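# okay, sequence plus prediction incoming.
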Amino acid sequence: MSQKVTILVFSSLFVFLLTTISYSLLSYDSLWKINEFTGLSNDYGLKNNETQSLQNETESLKNQTCFRNETESLKNLRDRLRDEAEKRASKALEKCEIFSGEWVPNPEAPYYTNTTCWEIHEHQNCMKYGRPDSEFMKWRWKPNECELPIFNPFQFLEIMRGKSMAFVGDSIGRNHMQSMICLLSRAEWPIDVSYTDDFSFKRWQYSNYNFTMATFWSPYLVRAENVDSKGDLINIYLDEFDEKWTAEIKEFDYVIINGGQWFLRPIVFYEKKKIVGCQYCPRENVTHLTWHSGYRKAFRTAYKAIINLGNSKVVTILRTYAPSHFENGVWDKGGNCIRTTPFKSSETRLEGYNLELHTIQVQEFKRAEKKGVKRGLKFMLLDTTQAMLLRPDGHPNNYGHSPHQNLTNDCVHWCLPGPIDTLADFLLETLRREGLSSVPKKDFI
């Protein structure tokens, strides 16, 4: 009898101790999980009062944890707090003007290299040709009142699933698309589905997402032709569509247009098949006409081509002018761009022809948007001029070719990797803000 009592007592003590230890471990683990949420303010850039509110709620729920089914309540808590943080951060970002800000260091960049991306053309491959510094790749854009998320290739491709995007304009537009291919390579490499071998008219297919990206070379956005074999003088027809792209874009969901540098060259302007003026050309009895009028009319004609499609599927995006940064001379007189760090916004400003190009672009965009909206069309503005103005350090200069080649310095195009990669940050955030697609709620790695 005594032996049975002893066994019963020890059994009871063992069960009691096991229950106490298990409960303590579960509570410790649960409270540790709750403490994870103190880092939410860093993840989502919440303000101090918003962070404190979440922390207070967390502390309150900590005190209640021991009275609940911990596993289920903590899962719900985690989801609720994360959802709340995301909503508050999203609302703050949507109210923020993302195109005004400064460049700040980003030690995590770049997100690809010149050896991991095959779509980097020689004249953009600054590291291959011996550029000695690499800090120009390690910056990100910081809006004045919020954080601009770094481009997420998985999220972008999810948004673009089953859709298509065309880049129409000059070589900076092509530079932009090549940057996109390199950034997207972390998620998927595209296959070439081009109709031609001409790299000015390329199409790329992302098979896993059924997403197509294409580029259309049209530096004047309207019909243009060389006057001579050297291309020193160009005829542009300000009231005629460039059908190399206008006949193709009806099949695309997004059309990103740009233009600028080419309008500063010698040009003969035509309207209604007749010469109306000439810029920087020695022709007699021809009215001198500056680029301003021609630039405005070219954009107006380009927008007219899109609006005339009457296709409410097409979303027109203007990516504004990216300034060049020649110093110590013009492009063909020894000008160079040897700076190695960005400007601060207080150190330079948009002025001269850079300001005029930007102003005309935006004016014509708003005019077209007003007309297009009446027909159910969508327009979006990527006003990246100010951000790119502050990056004199991002060009190839003399590192876009072999030192044995006698070529002018390139202070127009952008090194890859480099500042032009940030255009993807702006593009993705603008697409997200406009709510043009519903992205499944999931984590993107």
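Looks like it arrived, so ask away. Residues are numbered from 1 along each chain as shown.
# contacts, neighbours, all on C-alpha from now
Will do.
# and the strands in the chain?
For the chain, applying DSSP state E gives strands covering 101-105, 139-143, 164-169, 191-192, 203-206, 211-217, 222-226, 234-241, 254-257, 267-271, 274-279, 315-319, 378-382.
# just the helices in the stretch 201-350 of the chain please.
Using DSSP state H, counting those that start in this stretch, the helices of the stretch 201-350 of the chain run over residues 243-246, 291-309.
# list the buried ones in the first one?
Think helix 243-246. Neighbour-count burial for helix 243-246 flags 245, 246 (criterion: 16 or more other Cα atoms under 10 Å).
# then the longest one?
By neighbour count with 16+ other Cα under 10 Å, helix 291-309 contains the buried residues 291, 294-307.
# circling back to that earlier point, quick one: which of the helices of the stretch 201-350 of the chain is nearest residue 54?
Checking the helices of the stretch 201-350 of the chain against residue 54 by Cα to Cα gives helix 291-309 as the closest, at 47.6 Å.
# which residues are contacting the closest one?
For helix 291-309, the surrounding residues in contact (Cα atoms under 8 Å, 6 or more residues apart in numbering) are 220-222, 238-241, 246, 250, 263-264, 269, 279, 316, 356-357, 360-361, 364-365, 368, 371-372, 375, 377.
# what's the angle from that helix to strand 267-271?
Helix 291-309 and strand 267-271 are oriented at 50 degrees to each other (axes from the mean of the first three to the mean of the last three Cα atoms, to 10 degrees).
# how far off centre is helix 291-309?
24 Å (Cα atoms, centre = their mean, to the nearest Å).
# show me what the lengthiest helix in the chain is packed against.
Using DSSP state H to define each element, the chain has its longest helix at helix 2-35. Applying 3 or more Cα pairs under 8 Å, 6 or more residues apart in numbering; DSSP states H and E, one finds that helix 2-35 contacts helix 48-64, helix 70-95.
# alongside the first one, take a look at this:
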Amino acid sequence: MKPPLSSSSSAVLRKARLSPYLFTLLAFIVFVSILYGEDFMCILGQLEPIPGRAMSKPVKRRGKLAFAIGKGEEGCDIFSGRWVRDELTRPLYEESECPYIQPQLTCQEHGRPDKDYQKWRWQPHGCDLPRMNSFNATLMLETLRGKRMMFVGDSLNRGQFVSMICLLHKLIPDDQKSMKTHKNGSLTVFKARDYNTSIEFYWAPFLLESNSDNAIVHRISDRIVRKGSINKHGKNWKGVDILVFNTYLWWMTGLDMKVLKGSFEDENKEIIKVSTEEAYGMGMRSMLRWARKNMDRKKTRVFFTSMSPTHAKLGR
């Protein structure tokens, strides 16, 4: 299915002087969204809404942001634009060239006959992204030198995580890179030792603690989330320099959500039912509170990836 030719996202991008380094990171995050049709919201610096001002409007920043080292276009809203066909520069890597793609994500190997879905490029209104046909993996790795970047959420963010590694790994000698899974399968870490950097993925489909937190066995129809439990996972996100959250699809059960008060270990569990909207709002507020409390606004960039219209099935 082709991505839409136009998009209006709910993203918030604070006005700042953006460096080529930061633009490269932003361009990557927009690029990999082509696989899933994602919208983005960038939560930078000041995370609390300003009274009387809608969150959808740009908020003027004060001071220099993390990773904003050089000059760039001020006020460039890279989240407002359209998809354009690009036969010349896409795709940026071939599925067969990347050993890190999980089998369930190998569309070509599973017999998908076309490659049209790989030939789209995001074009913002009124400004340009760096030319991705000459994607500079060295610049990206230098940007990440000495830093941790983490994707947190469900399989959509796992796909973003894998795509980023596929763009970078060929530049790194085999004896200087590794991929390991920790935390009972929830945390996967790719390391580039020469750069003292890690790119990580943490499985938490609701961000809050839930009965779907097992990274392997999680296809549970009767889903339950635990209220006020974001620290259960959040303790693993601390100290990250670039954090990309996503959560949406798992809340869409078509039924009211079950919310647990107390602990999953309690003998007599108190479970209430609330609307999907109320439950999702609870999760978002928890994420924002956690980010305000635990993220260094002078050091860390936080992004939020919102909804996808569909979760593509293999073979389509």
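The structure has been received and is ready for your questions. Note that the coordinates shown come from a computational prediction; the quantities given were computed from them, not determined experimentally.
# and the TM-score between them?
With the length set by TM-score structural alignment, normalised by the length of the second structure, the two chains reach a TM-score of 0.65; 230 aligned residues with a Cα RMSD of 2.9 Å.
# which of the helices and strands packed on helix 2-35 of the first structure sits closest to residue 321 of the first structure?
Taking Cα to Cα, helix 70-95 is the member of those nearest to residue 321 of the first structure, at 23.7 Å.
# direction-wise, compare that closest one with strand 139-143 and give the angle.
Using the same axes, to 10 degrees: helix 70-95 of the first structure against strand 139-143 is 80 degrees.
# identify each buried residue in helix 70-95 of the first structure, please.
For helix 70-95 of the first structure, by 16+ other Cα under 10 Å, it's 70, 74, 77-78, 81-82, 85-86, 88-90, 92-94.
# wait, residue 167 of the second structure sits on residue 94?
No: the pair residue 167 of the second structure / residue 94 is not scored as a contact, 9.7 Å apart, by Cα atoms under 8 Å.
# which of the two has more neighbours?
The neighbour comparison of residue 167 of the second structure against residue 94 (other Cα atoms under 10 Å) goes to residue 167, with 19 against 12.
# tell me which residue of the second structure lines up with residue 83 of the first structure.
By TM-score structural alignment, residue 83 of the first structure lines up with nothing in the second structure.
# same check on residue 146 of the first structure?
Checking TM-score structural alignment: residue 146 of the first structure goes with residue 127.
# any chance of the helices of the stretch 201-350 of the first structure in JSON lines, plus distance to residue 9 of the first structure?
Formatted as JSON lines, the helices of the stretch 201-350 of the first structure follow (distance: least, Cα to Cα, whole Å):
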{"stretch": "helix 243-246", "distance to residue 9 of the first structure": "88"}
{"stretch": "helix 291-309", "distance to residue 9 of the first structure": "87"}
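# in stretch 291-305 of the second structure, which residues are buried?
291, 295, 296, 297, 300, 301, 302, 303, 304, 305.
# which one of those residues is nearest residue 162 of the second structure?
The shortest approach to residue 162 of the second structure among these belongs to residue 305, at 15.6 Å (Cα to Cα).
# so who does the corresponding residue of the first structure for residue 252 of the second structure touch?
Alignment note (TM-score structural alignment): residue 252 of the second structure maps to residue 264 of the first structure. Contacts for residue 264 of the first structure (Cα under 8 Å, 6+ apart) come out as residue 291.
# do you know how far residue 264 of the first structure is from residue 292 of the first structure?
As judged by Cα to Cα, to the nearest Å, residue 264 of the first structure and residue 292 of the first structure stand 9 Å apart.
# repeat that for residue 91 of the first structure.
Relative to residue 292 of the first structure, and taking Cα to Cα, residue 91 of the first structure is found at 39 Å.
# how far does stretch 118-134 of the second structure sit from the chain's center?
For stretch 118-134 of the second structure, the distance to the chain centre is 19 Å (Cα atoms, centre = their mean).
# again but with stretch 172-190 of the second structure, I slipped
The answer for stretch 172-190 of the second structure is 18 Å, by Cα atoms, centre = their mean.
# how about that stretch, which residues are buried there?
For stretch 172-190 of the second structure, using 16+ other Cα under 10 Å, the buried residues are 172, 177, 186, 187, 188, 189, 190.
# widest-spaced pair of those residues?
So for these, where distance means Cα to Cα, the most widely separated pair is 172 and 186, at 24.9 Å.
# so who does residue 434 of the first structure touch?
Contacts of residue 434 of the first structure (Cα under 8 Å, 6+ apart): none.
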